[in-house]
Each structure stands twice: as structure tokens, then as C-alpha cells.
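Q: next come a sequence and a model predicted from it.
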Amino acid sequence: MKIKLKEDVLKNQNKAAAFNRELFQKTQTFVINLMSSPGAGKTTLLESTVKALRDEFKIAVIEGDLATERDADRLRELGVDTVQINTVGGCHLDARMIAKKLPEFDLEKVDILFLENIGNLVCPSGYDLGQDYKVVVLSVPEGNDKIPKYPIMFRRTDMTVINKIDLLPYVSFNLKEAEDDLKTINPDALFKTVSALTGEGMEEWIRWIREGYQTCVAR
């Protein structure tokens, strides 16, 4: 039996995303939706990013987790305004959750806002949060099968960041294969490699953020 949907089930979600985007554009806030599987190193990447950019930009974070404020506390220790969203079982952030938390920031004074999504390579891909860019973080210990196995996530990303490249000598991860898989699924996506722990490759990531911010301000 086929059920016909007469109304978009994500209608309210998409309205909230449009609201968020309009607000971000009005306040010239550059917004990155950061996604990954659990343990890929999103928070460590954010910590290194904050340390590199905090003297230039006012950075804020909305931190998504099922439970606890552990990652949020790590960022707060760096002086970053961080608001926690605990989904208590929900597998992704949506635009309505983000919209409810935005009044806790003075966006006029926020240059860059990171939305650290729930660790999941499936659900977050389908939800527009009003961001400028979607970035997926993939770590080398996860193996080369993740991009072809989760094509929807990587098809909808603007950039894939391969993290933990300091572990390449110890795991069987092929960077060229990963880049080729990404280009097959999403030819327009950017591909960058970093070690958020050692700092290797971080210069290109930081340069991309600076350029993205300048584009945001100029729009």
C-alpha cells in the first residue's frame, strides 16, 4: 500500500532553516555544520581551530550530543561561547533546535558559528540547519569503506576533512582511494587532510575558513 503525502513532512524544519539562514546573513555570521561518525575528532578539530583563529575572530559553538556537556566544557575552557543541545536519543540536530538556541548568543558579535552535529553518518545529512557549509570529518582509523557505504552524507557535503593523518603509518587507509571515492560521489566537494592533534595540514583548513568568512561578509 502506497501512502501519498500531501504536505512536506519537513515543512516546519525547512521554515526554521530559512529563518536561521536569514538571521545569519543579516548578522554576517559565517556558519559551518560539522558532521562525522562518533570519535572522528570533531571536537579536537574545533579546539585546534579555535586556538588558531581566536585572536582574529569571535567564535561560538552549538554543541550537539545525546547526553553530557563534556565536549562543550572542553570548548568553554578555551573561552568559546558554547551552548549545549542534548537530544536524549535523537540522532541529529535540526533547524528548529538551532533556532531555539540562537537567542542565547549576540550574533551581531559572532563572526564564526560552528554547529557540531551528533556523531552519525546517516541522519544529519538530511537536515538543513541554515548553515553556509556542511563539512564531514572522517578519521583514518575508520577505514576506506565509509564514503561508498554512506553516499548520501558525502554527496551532500561541501567538504570532507580526513582527520588523524598522523596515524596513517599504523592503519590501512588510502588517501588517494578516499579522494577518488569522494569525487565519484560528489565531484564538487573539497577534500582536505589534517591531524588536529599534531597540526599537520591545519593551515589549509584555517585558510579555507578565513576565505569563507570573507565571502560571508561580502554577500
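A: Cool, got the structure.
Q: C-alpha from now on. contacts and neighbour counts both.
A: Fine.
Q: helices along this structure, start to end?
A: Ranges of helices within the chain are 11-27, 42-53, 70-76, 95-101, 146-149, 151-155, 175-185, 202-218, based on DSSP state H.
Q: elements contacting the last one?
A: In this structure, helix 202-218 packs against strand 30-36, helix 42-53, with contacts taken as 3 or more Cα pairs under 8 Å, 6 or more residues apart in numbering; DSSP states H and E.
Q: how about a markdown table for the helices of the chain, with mean neighbour count and distance to residue 36 added?
A: Listed next are these as a markdown table, based on neighbours: other Cα atoms under 10 Å; distance: least, Cα to Cα, whole Å:
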| stretch | mean neighbour count | distance to residue 36 |
| --- | --- | --- |
| helix 11-27 | 17 | 20 |
| helix 42-53 | 18 | 7 |
| helix 70-76 | 17 | 14 |
| helix 95-101 | 17 | 18 |
| helix 146-149 | 16 | 11 |
| helix 151-155 | 21 | 9 |
| helix 175-185 | 17 | 15 |
| helix 202-218 | 15 | 16 |
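Q: please compare the first structure with the one that follows:
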Amino acid sequence: MGYDFSITHYLKTTWTMARYDYRYIVKNPVFLILTLVGVLFIILMASTIGTIFGTSTYPVTWKMLMIPGTTFKFFLLILTFLFSGLLVHRGSITRMGGLLDATPVPNWTLMGSKIIAIIMMQLTLLAVVMLTCMAFQVYHHYYNFEIGQYVIHLMVYGMLGNIVWLFVAIFVHTLFKNYLAGFFILLTLFIGLPFLSFVGVEQAIYQFNKGPDLDYSDMDGFGYILPF
């Protein structure tokens, strides 16, 4: 039986390798530790975010969603920068690069599987955020979860910026042979870009990976921005 060189076969190979890389990520102790620390930060921030002038309020969904954008996103991008480098250089790290280069698999299959694995990791982290916020709401006897709002903010709108950073991470790691060097370059970019305003770059059009905020109102939902 001959080897199948069809696009369908390569797409199946990409998905199989992506699942393999995804399991490699979620079983890594660094992933588990940073995820746990991120969850603890969410709980810590949630315990104070509902207080207005010393008066406790219900942990409504839009308040809970203020937390991931300022707290958990840092941990998500740290894991994205780290594991994108580990996956890109996994062949050289495990000394299997020569064997991978000899396989009859196109480069887009190998790279595509890594991108899909990182996206799956990001979605997993956002699902952890959603479940943590919902558990906090249950703890305070608030049961109007508004799951649709979680999905739009985290899984749809929030993922746009995460995917942009993913492609930047892949690009940087392909330029550096050492994944730690690429990681620190990406970390420097992530921390340094917001400070461009101090050197005169203040126009919104020059702010990297920034878009309009997704405002939500209890009266008209997302208003004119989204039709729900």
C-alpha cells in the first residue's frame, strides 16, 4: 500500500499531531503551576472587585469579566510565549530534528499542528477562567451566569488578540535557535509596548494589537457592536 500524499491525509496528520502537542502542553508541570497561580489571582481579585464605596454587590458577569483582561491574560500569554518556543524547537530539544526533517510531511503540517495546539491551550485556559468565575458566583449565591457573555468576551473577542500574539511568538521563535532567548524577547515586547506613550507614540493606530473595547450593558447587551 502506497503512501497517501493527499491534502485530506495531511489535514488528518495535522490534527493528530496537534492533539499530541496539546497533551504535551497540558501535562507539563509549568502549565499546571501557572494555571493554578492564575486561578488563585482570579479568586483574589474577584473578592474585591464587587465592592463599591465599601458596599458589597452581586458578582454579575460583566464584573467578573473585568478580571481576566487585567490579571489572567498575563499568565495566558506567558504560557503562549513559552510553549510556542518549546513546540517550535521540540525537535532540536529532543535531538529528533534530523528524523523530523526526513519525514515526508510538509512544513505547513508540522507548523499548523503547533499553532492549533497553542490555540487549544488558550481555549482551555479561558474555559478555566469561565468555570472559576462561575464557581465564584455560585459561592456568593448568584446564579445568573450569562454564559453567552462569557463566550463572546473570552472565546471569541478575547481570542483575537491572543491569536495575534501567538503568530508573533511563532515568528520570533523561528528567528532564535534558543527558545529561552525568544521567550525573553517576547516578554520584553509585551511589557515594553504599553510604554511607547512615554516616548511620544500615543496614537491608537500605532498601539500594537489594540482594538475598541467590547462594552456590555444590562439593558441592551452589546448594543450596536454585536446584535445580541
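A: That came through fine. Because the structure is predicted, anything quoted here is derived from the model rather than measured.
Q: TM-score for this pair?
A: Aligned and superposed, the two chains score 0.29 in TM-score terms (TM-score structural alignment, normalised by the length of the first structure); 112 aligned residues with a Cα RMSD of 5.8 Å.
Q: follow-up on the earlier one: of all the helices and strands packed on helix 202-218 of the first structure, which one comes closest to residue 191 of the first structure?
A: strand 30-36 (14.4 Å; Cα to Cα).
Q: quick one, the closest one and helix 11-27 angle?
A: 130 degrees (axes from the mean of the first three to the mean of the last three Cα atoms, to 10 degrees).
Q: what's the angle between strand 30-36 of the first structure and helix 202-218?
A: Going by the same axes, to 10 degrees, strand 30-36 of the first structure makes 140 degrees with helix 202-218.
Q: buried residues of strand 30-36 of the first structure, list them for me.
A: 30, 31, 32, 33, 34, 35, 36 (16 or more other Cα atoms under 10 Å).
Q: what of stretch 115-126 of the second structure?
A: Applying 16+ other Cα under 10 Å to stretch 115-126 of the second structure flags 115, 116, 117, 118, 119, 120, 121, 122, 123, 125, 126 as buried.
Q: and the helices and strands packed on helix 202-218 of the first structure as JSON lines, adding distance to residue 119 of the first structure?
A: Formatted as JSON lines, these follow (distance: least, Cα to Cα, whole Å):
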{"stretch": "strand 30-36", "distance to residue 119 of the first structure": "5"}
{"stretch": "helix 42-53", "distance to residue 119 of the first structure": "9"}
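Q: tell me, which helix in the second structure spans the most residues?
A: From DSSP H, the single longest helix across the second structure is helix 107-139.
Q: and that one, what does it pack against?
A: helix 7-26, helix 29-49, helix 73-88, helix 158-175.
Q: which one of those is the most hemmed in?
A: Of all these, helix 73-88 carries the top mean neighbour count, a mean of 22, counting by mean count of other Cα atoms under 10 Å.
Q: tell me the helix or strand right after that one.
A: For helix 73-88 of the second structure, the following helix or strand on the C-terminal side (DSSP states H and E) is helix 90-93.
Q: what lies in contact with that next one?
A: Residues from elsewhere that reach helix 90-93 of the second structure, judged by Cα atoms under 8 Å, 6 or more residues apart in numbering: 97, 98, 100.
Q: among these, which one sits closest to residue 188 of the second structure?
A: Among the contacts of helix 90-93 of the second structure, and counting by Cα to Cα, the member closest to residue 188 of the second structure is residue 97, at 28.4 Å.
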